[in-house]
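Colleague: quick one, what's the 3D model for this:
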Amino acid sequence: MTVHFIGAGPGAADLLTLRAVDHLRASPVCVYAGTYIDDAILAHCSAGTRMVDTASMDLDAIIAELVAADTRGEDVARLCSGDPSLYSALAEQSARLDAEGIAWDVTPGVPAYAAAAATLRVELTVPELAQSVVLTRAQARSTAMPDGERLSAFAATGSTLVLHLAITRTRLLAEELTGYYGSECPVAVVFHASKPDQLVLTGTLGDIAEQVEAAGLKQAAVILVGPAVGRTPGAESHLYDACRDRA
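Modeller: This next block holds a predicted model:
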């Protein structure tokens, strides 16, 4: 058997890859986080699939389900919100599976930041304005950030910032980032990107915290910061330059 770690995407059921849907239809067991993954996505599973919601389970209990499926010779669709390469606990789960000798693979998904950018209709890398995107998070009731990964160090580069797991600290983060980007720097917050209840807030570092607090957002939102987020004009790319040597 194989445990298929599957990126469930940002929330819309039609943003899963074809490979993801194939795994969901073929796997007798589906393990998912009900906090983030709804019935529309789970509808891709076949009738009779054993459904396991991990919302109230710890790592040991989750691994026990995967081991039990292996014993029965059943493939598992292990759904992760967004893409498994970001904040999915893939590393710790796969390490346990390796120790048990259980096969696993990964199917990528649409990450939340990409869905948010699509909703905003922006390119996060604009020539001569921002050519790097930093994906990071805030530290609150979570594991410590590595010493070298301070938000101030990322902000000093002027890159487009995408902050995950940070919505409850918007005011503190905006105050810190203002010293690097200025109070008028464009900011967008996208809650439940691509889902029916999607909410988009746009503003600046000077006013975004007030908007977030007024909306009562507590989770499942990404914060995007930088001139590119506001469609600030930059240079044109060399990609389609008529004078570029295409030989």
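Colleague: contacts, neighbours, all on C-alpha from now
Modeller: Fine.
Colleague: correct me, but T178 touches L205?
Modeller: Yes - the pair T178 / L205 is scored as a contact, 6.3 Å apart, by CA atoms under 8 Å.
Colleague: neighbour count winner among the two?
Modeller: Taking other CA atoms under 10 Å, T178 and L205 do not tie; L205 has more neighbours (26 against 16).
Colleague: ends of stretch 190-210, how far apart?
Modeller: Start and end residues of stretch 190-210 are separated by 15 Å (CA to CA, to the nearest Å).
Colleague: neighbouring contacts of that stretch?
Modeller: Applying CA atoms under 8 Å, 6 or more residues apart in numbering, the set of residues contacting stretch 190-210 from outside is 10-12, 112, 115-116, 119, 170-171, 174-175, 177-178, 182-189, 211-212, 217, 219-223.
Colleague: let's see which of those end up in helices.
Modeller: When DSSP state H is applied, those are split such that A112, A115, A116, T119, T170, R171, A174, E175, L177, T178, Q211, V212 fall in helices.
Colleague: for comparison, sequence B:
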Amino acid sequence: MNGSNRPDAQPTVWIVGAGPGAPDLLTLRAMRLIEQAEVLVWTDSLVNPQIAALAPAGCERIRTSTLTLEEVMAMVVERALAGRRVVRLHDGDPCLYGALAEQICRLADAGLAVEVVPGLSAYQAAASALQQELTIPGLVQTIVLGRAGGRTGVPESESLARLAALRASLCLYLSARHVEEVQAELLRHYPPDTPVAIGYRVSWPDQWLQVVPLTAMAEVSRERALIRTTLYVVSPALAASREARSRLYSASHNHLFRGGV
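Modeller: Model (predicted):
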């Protein structure tokens, strides 16, 4: 990790994942960078204010919920070129639906180096809160992260129909506004009683997390008026028998560090 923007070094901007919400789910690297920030540019509509509060008292805090990407990048570039330690704080993991590529390109064009720090994603926090494994031996071994098409659309090769056809553990972000269409498409591929975990503001103090049958996915979402910060985890793993066992730890399984029976 580059310790500071030294005069003789290429200025660096840190793009940091804040995780799903709870401050104690930050990585140590993320926490240290926030605590050393001179400028904190944070997604205040999605990031827990308690996380932004970890920045030092003299840190300039810039909220981005009302700004365009161009406005955000202009402020980041200006302050980083002035030699200040700029931390761009994203909810979850910056590599997921975070406009990361656009930001890195703009920073590179300005002659700035970038360090990206990963963050825990909501699907991981949801599975942990449910005490559920999403990859059950003999049942499902694939996790798909996706979203409904919505206004911005998705490539045809990644349509919800194609994703659902895998019948994997399907984690859907940014899809609550289209939940009726999502449920209808999922029912073409998954059995009606497939469990769906609906998570709202997972790991926040007001977290709401419930497992419902696929047929109730839309109804429950509308009853709770869920529109934003909602995650759906559609998976047969959520109903798996507790007797399911991984071969990796079986006495009959031989591998490099343990002989088998």
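Colleague: related to what we said a few turns ago, including distance to E74 of the first structure, could the ones in helices among the contacts of stretch 190-210 of the first structure go into a markdown table?
Modeller: A markdown table is the format used below for these (distance: CA to CA, whole Å):
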| residue | distance to E74 of the first structure |
| --- | --- |
| A112 | 30 |
| A115 | 32 |
| A116 | 35 |
| T119 | 38 |
| T170 | 43 |
| R171 | 47 |
| A174 | 48 |
| E175 | 50 |
| L177 | 49 |
| T178 | 52 |
| Q211 | 47 |
| V212 | 44 |
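Colleague: tell me the buried residues within these.
Modeller: In those, burial by neighbour count holds for A112, A115, A116, T170, R171, A174, L177, T178, V212, counting by 16 or more other CA atoms under 10 Å.
Colleague: from those, which is closest to E100 of the first structure?
Modeller: A112 (31.4 Å; CA to CA).
Colleague: quick one, what contacts A239 of the second structure?
Modeller: Contacts for A239 of the second structure were tallied using CA under 8 Å, 6+ apart; they are T194, P195.
Colleague: if we use 10 Å, what do you get?
Modeller: With contacts taken as CA atoms under 10 Å, 6 or more residues apart in numbering, A239 of the second structure has the following neighbours: Q132, D193, T194, P195, V196, V211.
Colleague: repeat that for Q131 of the second structure.
Modeller: Going by CA under 10 Å, 6+ apart, Q131 of the second structure touches A125, L238.
Colleague: quick check: E100 of the first structure touching A68?
Modeller: No - at 11.2 Å, E100 of the first structure and A68 do not qualify as touching, with contact defined as CA atoms under 10 Å.
Colleague: which residues of the second structure fall in strands?
Modeller: Across the second structure, reading from the start of the chain, the strands by DSSP state E fall at 12-17, 39-42, 60-63, 86-90, 113-117, 143-147, 169-173, 195-200, 208-213, 230-234.
Colleague: mind putting those in CSV, distance to R162 of the second structure and mean neighbour count included?
Modeller: As requested, these are arranged in CSV below (distance: least, CA to CA, whole Å; neighbours: other CA atoms under 10 Å):
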stretch, distance to R162 of the second structure, mean neighbour count
strand 12-17, 29, 26
strand 39-42, 35, 24
strand 60-63, 37, 16
strand 86-90, 29, 27
strand 113-117, 31, 17
strand 143-147, 11, 18
strand 169-173, 11, 22
strand 195-200, 18, 24
strand 208-213, 21, 16
strand 230-234, 14, 25
